[in-house]
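J.: Sequence first, predicted coordinates after that:
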Amino acid sequence: MRLLPAAALLALLGAGAAWYLTAPSPLPAEATAGLTGDATQGEAVFWAAGCASCHMAPEATGDAQLVLAGGQRFATAFGTFIAPNISPSPEAGIGGWTLAELANAMTRGVSPGGAHYYPAFPYAAYSKADLQDVADLKAFLDTLPPDATPSQPHELGFPFTIRRSLGGWKLLFLRDDWVVTGDLTPAETRGRYLAEALGHCGECHTPRNALGGLKTAQWLQGAPNPSGQGNIPGINSASLDWSEDEIVEYLTSGFTPDFDSAGGHMAHVVANLARLPDTDRAAIAAYLKKVP
């Protein structure tokens, strides 16, 4: 009978340890202290990170794509995620957020209220972002039109509704180290930053395991579409036999060497990257040719 109290104590200690280990882990307060954002620089970060592609209203076109009202639906094996309003509205969007709160959301996946965000928001990639870029991004976001559309709750079933469990997911999969390492040229290093961090290319082009973590050993080798419809192609050096110039042309115009054109979500990616300097698209191309 003495074993029962001991087992109960061990269970209690185990639960306490799990609760502690899965707690949200925000940035230290000093991480963003003294940073001042530049909206002009932030616009480039905005396009590189693809913010409008997910957070504009469904079917928005033209200037309406800068109204980040949210509402787009993203179906996955875990449920349907609905992009939230990230316009500068202080009530419905993120207009009342501080820089520290935006940095915690983007690089740690932690909400202003101290809860875990779902990794459908690609903070696993943004965790590598330079905090100055986050400051610049916030400065640009603050210039965009506010919108009062309320964010909608995600459509998830149990147990995916337990946000605390995401702390365990982060322990397993949230890293701030680079996938491609070694001796890189300045252009390849810049391309790595754009592709692995801001552009979060791996989120779509890398397969995932049963828990939704990226299989980094198969980096950019292609993956099933999360919607269940078809596959997303590989873009590593073995999968993509285009030259660097052909990759740059695709990221600029959307046209492939075979005169096909980008469609679906990739059309938004191309439209975003086409707004970046030519040197950035060339850097991405150099990086992709470096991916083993």
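T.: Okay, I see it.
J.: going forward, measure contacts and count neighbours with C-alpha atoms only.
T.: Fine.
J.: Tell me where this structure has helices.
T.: Applying DSSP state H to the chain gives helices spanning 3-21, 39-49, 51-55, 99-108, 123-126, 131-141, 166-173, 186-192, 202-205, 244-253, 265-273, 278-290.
J.: could you dump the ones you listed to JSON lines with mean neighbour count and distance to residue 212?
T.: JSON lines is the format used below for these (neighbours: other C-alpha atoms under 10 Å; distance: least, C-alpha to C-alpha, whole Å):
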{"stretch": "helix 3-21", "mean neighbour count": "12", "distance to residue 212": "19"}
{"stretch": "helix 39-49", "mean neighbour count": "20", "distance to residue 212": "21"}
{"stretch": "helix 51-55", "mean neighbour count": "22", "distance to residue 212": "19"}
{"stretch": "helix 99-108", "mean neighbour count": "23", "distance to residue 212": "17"}
{"stretch": "helix 123-126", "mean neighbour count": "26", "distance to residue 212": "11"}
{"stretch": "helix 131-141", "mean neighbour count": "23", "distance to residue 212": "25"}
{"stretch": "helix 166-173", "mean neighbour count": "17", "distance to residue 212": "9"}
{"stretch": "helix 186-192", "mean neighbour count": "20", "distance to residue 212": "22"}
{"stretch": "helix 202-205", "mean neighbour count": "22", "distance to residue 212": "10"}
{"stretch": "helix 244-253", "mean neighbour count": "20", "distance to residue 212": "27"}
{"stretch": "helix 265-273", "mean neighbour count": "19", "distance to residue 212": "20"}
{"stretch": "helix 278-290", "mean neighbour count": "22", "distance to residue 212": "23"}
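J.: another one to put next to it:
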Amino acid sequence: MRNRVMSIFETLIALAIFALWTFGGSAIQIGAEDQSADSNSAISRIERGRYLVHDVAKCTECHTPRDARGELIESRLLTGAAIPVVGPHFAKPWAAQSASIAGLGNYDETFVRHLLVRGVRPDGSRPNSPMPRFKMTKEDANAVIEYLRSL
């Protein structure tokens, strides 16, 4: 029963993200209004990046593998995983696997910053659903990058 409830919940989250991405405007804005006074320190940026990754963007939901019960495997945090929900039939293309982003994965920070600030890859292409099109501030994108590099 718990797996069924989690599956329904995860599907609803994916659909909500997809709906925001597709129908709710061009991008999801994050963090411009709540800059902290000490955001210049490296520790503060890493803490801010962790907050954005875990609590705002919820990157762990797709980029962290799950165990048989559907729980995140904390020891493999942000190392890439199978997408935990199947996309709706109208959401094509839908990614089957998320990339490893711990340590920035195979990406350089210029690529990641461009994706997070502009919502598209440097070549102008969009990531497959359910990846949202973020429009972060450069400061927040840099905080996310520092956090991911720290893993």
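T.: That came through fine. A quick note: this is a predicted structure, and the numbers were derived from the prediction, not measured.
J.: still on that earlier bit, out of the helices of structure 1, nearest to residue 79 of structure 1?
T.: Nearest of the helices of structure 1 to residue 79 of structure 1, taken as C-alpha to C-alpha: helix 166-173 at 14.8 Å.
J.: Provide the aligned range in structure 2 for that closest one.
T.: Aligned by TM-score structural alignment, helix 166-173 of structure 1 corresponds to no residues of structure 2.
J.: on that earlier part again, let's have the helices of structure 1 in TSV, adding distance to residue 219 of structure 1.
T.: Converted to TSV, the helices of structure 1 look like this (distance: least, C-alpha to C-alpha, whole Å):
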stretch	distance to residue 219 of structure 1
helix 3-21	28
helix 39-49	19
helix 51-55	23
helix 99-108	21
helix 123-126	13
helix 131-141	25
helix 166-173	14
helix 186-192	12
helix 202-205	7
helix 244-253	18
helix 265-273	18
helix 278-290	11
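J.: Now do the strands in structure 2.
T.: Counting by DSSP state E, structure 2 has strands at residues 28-30, 134-136.
J.: out of the ones you listed, deepest packed?
T.: Of the strands of structure 2, the one with the most neighbours on average (mean count of other C-alpha atoms under 10 Å) is strand 134-136, at a mean of 22.
J.: any idea how far that strand is from the chain center?
T.: 11 Å (C-alpha atoms, centre = their mean, to the nearest Å).
J.: Equivalent analysis for stretch 103-116 of structure 2, please.
T.: With C-alpha atoms, centre = their mean, you get 12 Å for stretch 103-116 of structure 2.
J.: any chance of the strands of structure 2 in TSV, plus distance to residue 121 of structure 2?
T.: Putting the strands of structure 2 into TSV (distance: least, C-alpha to C-alpha, whole Å) gives the following:
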stretch	distance to residue 121 of structure 2
strand 28-30	16
strand 134-136	11
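J.: quick one: contacts for the counterpart of residue 130 of structure 2 in structure 1?
T.: Using TM-score structural alignment, the equivalent of residue 130 of structure 2 in structure 1 is residue 265. Listed by C-alpha atoms under 8 Å, 6 or more residues apart in numbering, the contact partners of residue 265 of structure 1 are residue 53.
J.: Distance-wise, check residue 265 of structure 1 relative to residue 202 of structure 1.
T.: 14 Å (C-alpha to C-alpha, to the nearest Å).
J.: circling back to that earlier point, out of the helices of structure 1, nearest to residue 81 of structure 1?
T.: Here helix 51-55 is closest among the helices of structure 1 (C-alpha to C-alpha), at 10.8 Å.
J.: Packing partners of the closest one?
T.: Here helix 51-55 of structure 1 touches helix 265-273, going by 3 or more C-alpha pairs under 8 Å, 6 or more residues apart in numbering; DSSP states H and E.
J.: that older thread, which stretch among the helices of structure 1 comes nearest residue 225 of structure 1?
T.: helix 202-205 (7.6 Å).
J.: Residue range in structure 2 corresponding to that closest one, please.
T.: Using TM-score structural alignment, helix 202-205 of structure 1 pairs with 60-63 in structure 2.
J.: Would you mind listing the outside residues contacting the matching stretch?
T.: Under C-alpha under 8 Å, 6+ apart, the answer for stretch 60-63 of structure 2 is 53-54, 72, 77-84, 98-101.
J.: Would you mind finding the match for residue 219 of structure 1 in structure 2?
T.: Counting by TM-score structural alignment, residue 219 of structure 1 corresponds to residue 77 in structure 2.
J.: Neighbours of the closest residue to that match other than its chain neighbours, how many?
T.: Leaving aside its chain neighbours, residue 77 of structure 2 sits nearest to residue 64 (5.1 Å; criterion: C-alpha to C-alpha, 6 or more residues apart in numbering). Residue 64 of structure 2 has 26 neighbours, counted by other C-alpha atoms under 10 Å.
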